[in-house]
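**Student:** A predicted structure for the sequence below; I have some questions about it.
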Amino acid sequence: MRSPNGTTAQEFIFFAFPHSWGESVICFVPLLFIYAFIVVGNLVIITVVQLNTHLHTPMYFFISALSFLEIWYTTATIPVMLSSLLSERRSISLNGCLLQMYFFHSTGISEVCLLTAMAFDRYLAICNPLRYPTIMTPKLCTQLTLSCCICGFITPLPEIAWISTLPFCRSNRLEHIFCDFLPVLRLACTDTQAIVMIQVVDIIHAVEIITAVMLIFMSYIGIVAVILRIRSAEGRRKAFSTCVSHLTVFLLFFGNVALMYLRFSATYSLFWDTAIALDENMASKNQTTVTEFVFTGFPHLQEGGLLFFILLILIYLFIIIGNSMVYFAIRLDSRLHTPMYFFISVLSFLEIWYTTTTIPKMLSNLVSKQKTISLAGCLLQMYFFHALGITEVCLLTTMAMDRYLAICNPLRYPTIMTPQVYTQLTLGCCFCGFFTPLPEIAWISTLPFCGPNQIQNIFCDFDPILNLACMDTSTIVLIQVVDIVHAVEIITAVMLVALAYVRIIAVVLSIRSADGRRKAFSTCASHLAIFLIFFGSVALMYLRFSAKYSFFWDTAISLMFAVLSPFFNPIIYSLRNKEIKEAIKKHMCQSAIFTHHIK
């Protein structure tokens, strides 16, 4: 809707506030009280901390800094909201809008950095209590706080500078209660550029949030590990009580941030968009937004679908039962409570859920006439499939490091690979796996899908979905970015595993006796086989770049990628591993029939 004279809008009108006077007053009064409570409450905390010398410690210094930021964080938006609720013309100038966005995001990012610094402070206080006073000096506390503020006030500058150059000649109705990046970007007159940059803004926010959460999460892993080693319950309670307040504020703040910037579906009403400041759907008003996709890679029942169904359900049952047997055999047999078998049990657990994200839906599509999946269901399937897959990549790399330490440093291995360390490594793998795909999923969730809705695959994956987006052809280059991201992940893991095995082979070959070499390498054979199967299928799936296969081979590769590694995992570890076979016999196969099959 370009204005008749083509001029750029100099002000925006907030359209999310209630229109009637009575409703505005009802909203105004509680909002005013909330704002007064925020300002007075945080000022009281700052005054008490500054006046009481007993509270002149790093923890309370950070708390007072957080209270100071909270005052300005709310002041960036609430006064304008209060003014808009009482005025007939609920407008804000373009410059005022840019300033509001800048101070809202700069104070918000400063809070993110400060909460991360506070987690680091709690980590040092609990995990290094003797060195804490010498490390966390007043000078360092001040430097950390100033760094948080500098980071916060510099980070949004490029985005604000870019938005200030955009022409705004559409409708100036802002579907929001304050100025924020995405609602303002939708009013720009540059459709293609705005669409691409909206994705960039989404990814930037996601990276900021995920990086901070990862650092805080890793700090609390160390904190929890130390607290659990404290023998007395009173000691554990006192240690953890110093973290409860920070953890509560962290969860509240990042919970709201996640609702704001890591939203996967744009289907909320204007009421909920206003309540939690969410983005709207990017589909334009004259387009029909796709709400479900149709899989075209499945044959009908009369065309062999039943045969594929029977074969696939047998494979799925074998994967579930086989990996469950390996998992429970290791869990139940105390002789197998070692780092190597711990990682194998985790791998088996992941394989079960890895296949469960895709195969049940495949089975359903093989026997149903409507071979469809909703947009939200497709996003969830992509997320969990890739999250579990990346977790397996990290775990297989960790298992290679474990074998490297066991063979190349056998004397130090028990002191290095402790239960605490391999638990932390496993949690780190899961954390990496479940956070890595978030930016891609968040970006895809904002794309407009207006037809066609036929997925040329047997499950939802990035490339087939991206090809259905209603985007200008110049932006399809972003599909190549997704390919490169996957390639970097795969190649990095392969290089680390290859380097570990180069060193392992060198050490094994230096062993004089043939029996010693055989025993040393036998501990790696199963891992190496699973690694080659998994990464072989991954390479076929994601490292073909511009190579084009027929529809049959695309489907075959996708199916192999989903089931090959989970299928062979229990076979390799039950046939090649004497300890696991004995554990299965002892705990899982008491009857003569099952014992006969294991033999």
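**Tutor:** Cool, got the structure. Numbering: from 1, shown residues only.
**Student:** going forward, measure contacts between C-alpha atoms and count neighbours the same way
**Tutor:** Will do.
**Student:** got the end-to-end distance for stretch 399-418?
**Tutor:** End-to-end distance of stretch 399-418 (C-alpha to C-alpha, to the nearest Å): 14 Å.
**Student:** Distance-wise, check Gly41 relative to Thr372.
**Tutor:** Gly41 sits 52 Å away from Thr372, taking C-alpha to C-alpha as the criterion.
**Student:** Mind checking which of those two has more residues around it?
**Tutor:** Each of Gly41 and Thr372 had its neighbours counted (other C-alpha atoms under 10 Å), and the higher figure belongs to Thr372 (20 against 13).
**Student:** my guess is the more buried one meets Thr296, correct?
**Tutor:** No. Thr372 lies out of contact with Thr296 (C-alpha atoms under 8 Å); the separation is 9.3 Å.
**Student:** then this one, side by side with the first:
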Amino acid sequence: METQTGNNITEFLLIGFPTRLELQLVLFAVFLIIYLLTVIENVVIIITIKCNVKLHKPMYYLLSSLSFLEIWYVTVTVPNLLNTFLTQNNKISFFACMIQLYIFISLACTECVLLATMAFDRYIAICFPLLYPVIMNNTFCLQLTIGTWLLGFSVALVKAIFIFRLRFCGPNVINHFFCDISPVLNLACTDMTFTELVDFILAMIVIMIPLVMIIITYICILWTVVKMPNNLGRQKAFSTCVSHLTVVIIFYTTTLFIYARPKKAGPYNRNKLVTILYSIITPFLNPIIYCLRNKEVKQSIKRSLVTLHGMVLGTLMSSAAR
């Protein structure tokens, strides 16, 4: 296999969303607002969980890990897209492109495994409630989280190494708004059959195995919930799972469409729209979904806002008194 040393390409051109300048400014404002709200939402969740003792539980610890991941997920792609809208400079160096590709797929792989870990947490909590504090202790929860991130970044590293070793000799135009696997592979000028096969196998492993685990855990959860003697217990069990299941459905339907294909698709514009759903819209919606469906998180955020409001008022009043 030829290596990157024979490359004629030193930079790529990201097509992004080629439209009129007026529309690009509108898109800049829209994506900027979504990005800022996404970061703020997830930071609020992390701080709320950190500062409220009642939320120091494995479920919320994993949720804060997901929020931390989502912040980086949008930060890898959106700022560069905003810069393109504003400056019309759509160039990205070969090295920066490979780094962006690696970090993005690392976070995507990590999210797949993390969602499965969160499903496992709900499975233990509902199916084995008496053993839950013993099994999901702080040490094991920390080990699960670290293992999730290590696995995601390790799988992505293998995928990135095979892509990095390909030879790129032109054209250098990527029909996407960031360096993703499919559009980058479309530009390779060497035989990439083996690289595509490795990428597909790893994608199936990191996507399908966690997905199968999630499906199995929810089948077990459903079976346990159905056997519960009262409606109140069923409602409480379902309420802790609905948010996670909603996030899983949104994330996996779009991810499977893009990555779980044995042959890389052509650079169709519809792929960019689907990518926006799971790389920008989903991180924006996740905090809203979890907060709307979770009373503990909603109440904790309200208490934090009331406390913050009181502190601000107190500071203003003391300043005015001086």
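**Tutor:** Thanks, I have the structure now. Because the structure is a prediction, the values reported are computed rather than measured.
**Student:** can I assume Leu468 of structure 1 sits in a helix?
**Tutor:** No. Using DSSP: H, G, I helix; E, B strand; the rest coil, the assignment for Leu468 of structure 1 is coil, not a helix.
**Student:** now it: how far from Pro437 of structure 1?
**Tutor:** In this structure, Leu468 of structure 1 and Pro437 of structure 1 are 19 Å apart, going by C-alpha to C-alpha.
**Student:** Next: Met101 of structure 1.
**Tutor:** Separation of Met101 of structure 1 from Pro437 of structure 1 (C-alpha to C-alpha) stands at 27 Å.
**Student:** Can you give me the stretch of structure 1 that stretch 117-133 of structure 2 aligns onto?
**Tutor:** Using TM-score structural alignment, the residues of structure 1 aligned to stretch 117-133 of structure 2 are 398-414.
**Student:** ok, and for that stretch, which residues are buried?
**Tutor:** Of all the residues in stretch 398-414 of structure 1, those buried under the rule 16 or more other C-alpha atoms under 10 Å are Thr398, Met399, Ala400, Met401, Asp402, Arg403, Tyr404, Leu405, Ala406, Ile407, Cys408, Tyr413.
**Student:** Spatially, which residue comes closest to the second one, not counting chain neighbours?
**Tutor:** Put plainly, it is Met399 of structure 1. In space, and not counting its chain neighbours, Met399 of structure 1 is closest to Phe343: 6.7 Å by C-alpha to C-alpha, 6 or more residues apart in numbering.
**Student:** So what does the one you found match up with in structure 2?
**Tutor:** That one, Phe343 of structure 1, aligns with Leu62 by TM-score structural alignment.
**Student:** From what I see, its match and Gln143 are in contact.
**Tutor:** No. Contact status for Leu62 of structure 2 versus Gln143: not in contact, 11.4 Å apart, counting by C-alpha under 8 Å.
**Student:** More neighbours: which of these two?
**Tutor:** Ranked by neighbour count (other C-alpha under 10 Å), Leu62 of structure 2 and Gln143 place Leu62 first, with 20 against 10.
**Student:** Can you name the element that comes right after the strand or helix carrying the residue nearest to Met399 of structure 1?
**Tutor:** Following DSSP states H and E, one finds Phe343 of structure 1 within helix 339-356. Under the assignment DSSP H and E, the closest C-terminal helix or strand after helix 339-356 of structure 1 is helix 359-367.
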